[in-house]
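Asker: below are the sequence and a predicted model for it; my questions follow.
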Amino acid sequence: MGRLFGTDGVRGLANGDLTPELALSVAVAAARVLVESDGSHQPLAIVGRDPRASGEMLESAVVAGLTSAGANVVRVGVLPTPAVAYLVGQTNADLGVMLSASHNPMPDNGIKLFAAGGTKLPDELEERIEKAVADGHGLIGRPTGAQIGRVNDLIDGADYYVKHLVEATPHRLEGIKVVVDCANGAASEVAPVAYREAGAEVIAIHAEPDGYNINDECGSTHIEKVRDAVLEHGADLGIAHDGDADRCLAVTASGEIVDGDQIMAILALAMRDAGTLTGNTLVATVMSNLGLRIAMKQSGIKLIEAKVGDRYVLEELNAGSLALGGEQSGHIVMPAFATTGDGVLTGLHLMAQLAATGKSLADLAAVVLKLPQVLINVRVDDRQAGATAPGVLGAVAAAEGELGETGRVLLRPSGTEPLVRVMVEAATEDQARAVAERIAAQVSAASPA
């Protein structure tokens, strides 16, 4: 798998790259690295998963690894990633494990780790866990007898999480009609319930997971499905989640897509007006559209850029004690209510702003005038070579000279897939596509897949 940890945990083909043996090793290493115990207490771990069939297999391996390292385990079953993070904090657990490959197709799966409090791991801790796995330290010095961990199940974790979400919603949602696409994923139960309990009229689609249909032509990676349903049902908006529900994208009543940049702008303005946007500052990533930067500057809101990945957004938020950040992809983080990106929480806050202002989603999203943006994912053999070859760097320099201040180029190796992402913004879509295709051709030539 190359480096074990990517942008968002360990991810790969279940039972291919990501085997039960590897999952067990990661669990043992995580327990040892994350739990610094003097022997006065037995550590506690929360384990959840999305509905993928392979999650059942990997959950067993993770639980075996954790208990073999002396950790007690509470299984919470199928829940969104942010629900697992929330429960880690609420139970004062020492660590959390979420088995999910997020928006990836069903054959993949992944392991996301949370430290005490439900926070994602910094690079330093991931490197220590990765070294422990490579060195095989989990195979020595294991506890025996009464020191082996025990396993229990929490059957009402979803209820606790939904109650938290509804209490965190700033305005009741009566009068809002929403279509929610649950991606046949981890939010298939909790998202419709939370939206209804907050007062919305809810039409749920792709909310019948069978272990194999997660993200299958649905959810945030196929937003045309929720758009079609919004138009069919005459809804005020549509919301699309991904497989583990840490993302939220939206569509207007007329079917226009509202991405994470626009959602962040809507929430930032609402929080600024409410006096809750700490330092009048928003954290976004280098992938965010120039239109968001322009809109925030015009609104008197400072924008801080972070690397791609919601854990890097979180690092910036925590460093400045800030209140809002996120990604264009729909990972939105509100530290007052969650320790990680939470798609259902985001959907609730977005609808609350519609209800509070009486405005349509289209009107609220119009604050961001997006520049045409073209993203090409180039499949490569070597991500670093594809991003740093002289021909690639020369093409990027030439493009930046051509665009000047009217656009920008971003070249980024994927953290989870054998891809180099080429993103170009320009005054027109034709120009952006032409520039992006020239650079993509150089990337492909530098490292053919």
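Answerer: Received, thanks. Numbering: from 1, shown residues only.

Asker: C-alpha from now on. contacts and neighbour counts both.
Answerer: Fine.

Asker: surely Leu411 is in a strand?
Answerer: Yes: assigned with DSSP: H, G, I helix; E, B strand; the rest coil, Leu411 falls within a strand.

Asker: skipping adjacent residues, who's closest to it in space?
Answerer: Using Cα to Cα, 6 or more residues apart in numbering and skipping the chain neighbours, the partner closest in space to Leu411 is Val422 (4.8 Å).

Asker: next structured bit after the helix or strand in which the one you found is found?
Answerer: Assigned by DSSP states H and E, Val422 belongs to strand 419-425. As assigned by DSSP H and E, the chain's next helix or strand after strand 419-425 is helix 429-446.

Asker: re earlier: thought the residue nearest to Leu411 was touching Arg379?
Answerer: No: with contact defined as Cα atoms under 8 Å, Val422 does not reach Arg379; the gap is 10.9 Å.

Asker: these two - which one has more neighbours?
Answerer: A count of neighbours by other Cα atoms under 10 Å puts Val422 above the other of Val422 and Arg379, at 24 against 20.

Asker: next, the one to line up against it:
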Amino acid sequence: MAQKLFGTDGVRGRANSWPMTAEIALKLGAAAGRYFRRDTQEHRVVIGKDTRLSGYMIENALTAGFTSTGMNVFLLGPMPTPAIGYLTHGLRADVGVMISASHNPASDNGIKFFGPDGFKLSDEAEAGIEALMENGIKAAAPENIGRAKRFDDARGRYVEYAKTTFPSRRRLDGLRIVVDCANGAAYKTAPAVLWELGAEVIAIGVEPDGTNINRNCGSTHPDAAAKKVIETRADIGICLDGDADRVVLIDEKGHVADGDQIMGLIATRWAEQGRLAGNTLVATVMSNLGLERHLNGHGIDLKRTAVGDRHVVEAMRQGGHSLGGEQSGHIVMTDYATTGDGLIGALQFLACMVETGQNASQLARVFKPVPQKLINVRYEPDKAPLDADSVQEAIAKGEKALGKDGRLLIRKSGTEPLIRVMAEAVDPALLDRVLGDVVAAVERES
């Protein structure tokens, strides 16, 4: 293959176009099956998906590839991404697969892999799979071809596990909760967990038709949930994305709390309880400066990584940290999950409500965000704006002007020909001036 197959989070693209074709999925399944086969009597893979129409095509193609190399396939159906990590390890599978394009529209799809430990693959493993695809894959002998079957108990196992992450002897009785499942992978699991813990559940985004995932709903479009919270006088709204690894929350007044606010609350509570490993929160370079200041004021360190929950998890594992995530709503708690889990993150927030007796609006704004703006600049593929002297001069000048009261972050998108220019500053006027100068310099070289 001339192009690199794996991106920042598995393989992703427009359905029925490279690389999200049945042909590529079949080869990918065969290569992953050969790469992960261990010296055990039975080789197995678990495959989950969200609710996209193209999931059927990709699921069948992957199954063909895996079985061709002797892997037995357990088909789990629509399941949250974190559930696949949990079940890969719990079922002692060689590899787990989630078919999803997360918060993207239904026209896209993606393939994410989990290793036998339940964590997403390393760069080395992804490179090894791609090498097998390029160099040829040895098929299994006819008598060793794998089998495929539906695994009907998957949803129940994850529901029961998710409930165990809520404090023992605590209940959600008396709470009215709106949960927006984005017409995605958690459309059955999330309402079930909340109801079984005692809440009155008002579920929206639970009527998937294969084409409406993330459409005007879920964590990227929280207005629908905010409206429903006000309409029903709910105590809180929970907005998941298409594969339920992200969450944003709506307080009883209809205001949105992003991942930074949720992490800020959980980190502070866990530090007070002595359960924040290393007294450190791991977040990306996109997390607000206000979060960093809040944490430092409570004696908590903030460790920043590159954008992407995989980078967060890698830093957490290397440093032995228990809490991390992204502003977009990935909340990673390695005590409970191997990747971001929107539902379990929401349960930790609900636990704070139950234990403190405070309402959502009192808990959902633990710090005042520093004004932050992001502008995307499209560039011609044959150009390299960030290498231009004029752009580097504008960046240096902007960083000097911001000093300790702001931040400037410029990076290339990993999926599109875009330069992302993000700036933060306590002074909004300074923010606009610095951002405008850098964006103008990038545009001139694009």
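Answerer: Structure received. Not measured: the values here are computed from a predicted model.

Asker: neighbours around Gly145 of structure 1, how many?
Answerer: 7.

Asker: so what's the residue count around Gly174 of structure 2?
Answerer: Each residue near Gly174 of structure 2 was counted by other Cα under 10 Å, and the total is 10.

Asker: so it, which of the three states?
Answerer: Following three-state DSSP, the label given to Gly174 of structure 2 is coil.

Asker: how close does Gly185 of structure 1 sit to Ser100 of structure 1?
Answerer: 10 Å (Cα to Cα, to the nearest Å).

Asker: list residues touching both of these two?
Answerer: Both Gly185 of structure 1 and Ser100 are contacted by Asp50, Gly243, Asp244, under the criterion Cα atoms under 8 Å, 6 or more residues apart in numbering.

Asker: could those go into TSV alongside distance to Asp261 of structure 1 and secondary structure?
Answerer: Output for these, formatted as TSV (distance: Cα to Cα, whole Å; DSSP: H, G, I helix; E, B strand; the rest coil):
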residue	distance to Asp261 of structure 1	secondary structure
Asp50	26	coil
Gly243	20	coil
Asp244	20	coil
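
Asker: pipe these into CSV and attach neighbour count and distance to Lys177 of structure 1 per row.
Answerer: Converted to CSV, the shared contacts of Gly185 and Ser100 of structure 1 look like this (neighbours: other Cα atoms under 10 Å; distance: Cα to Cα, whole Å):
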residue, neighbour count, distance to Lys177 of structure 1
Asp50, 31, 27
Gly243, 34, 23
Asp244, 33, 23
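
Asker: and the strand holding Val422 of structure 1, how far from structure 2 on average?
Answerer: Averaged over the aligned pairs, strand 419-425 of structure 1 sits 1.7 Å from structure 2 after superposition, using mean Cα distance after the TM-score superposition for structure 1.

Asker: sorry, back to before: which residue in structure 2 lines up with the residue nearest to Leu411 of structure 1?
Answerer: Superposed on structure 2 with TM-score structural alignment, Val422 of structure 1 falls opposite Val421.

Asker: hang on, that match packs against Gly398?
Answerer: No: Val421 of structure 2 sits out of contact with Gly398 when judged by Cα under 8 Å, with a separation of 11.6 Å.

Asker: which residues are common contacts for the two?
Answerer: Leu408, Leu435, Val438.

Asker: who are the contact partners of the nearest residue to the last one once chain neighbours are set aside?
Answerer: For Val438 of structure 2, the nearest residue in space outside its immediate sequence neighbours is Ala394; the separation is 5.4 Å by Cα to Cα, 6+ apart. Counting by Cα under 8 Å, 6+ apart, Ala394 of structure 2 touches Asp437, Val438, Ala441.

Asker: what about 10 Å?
Answerer: Residues in contact with Ala394 of structure 2, defined by Cα atoms under 10 Å, 6 or more residues apart in numbering, are Lys400, Val434, Leu435, Asp437, Val438, Val439, Ala440, Ala441, Val442.

Asker: can you show me the strands along the stretch 101-250 of structure 1?
Answerer: Counting by DSSP state E, counting those that start in this stretch, the stretch 101-250 of structure 1 has strands at residues 108-115, 151-153, 177-181, 201-205, 237-240, 249-252.
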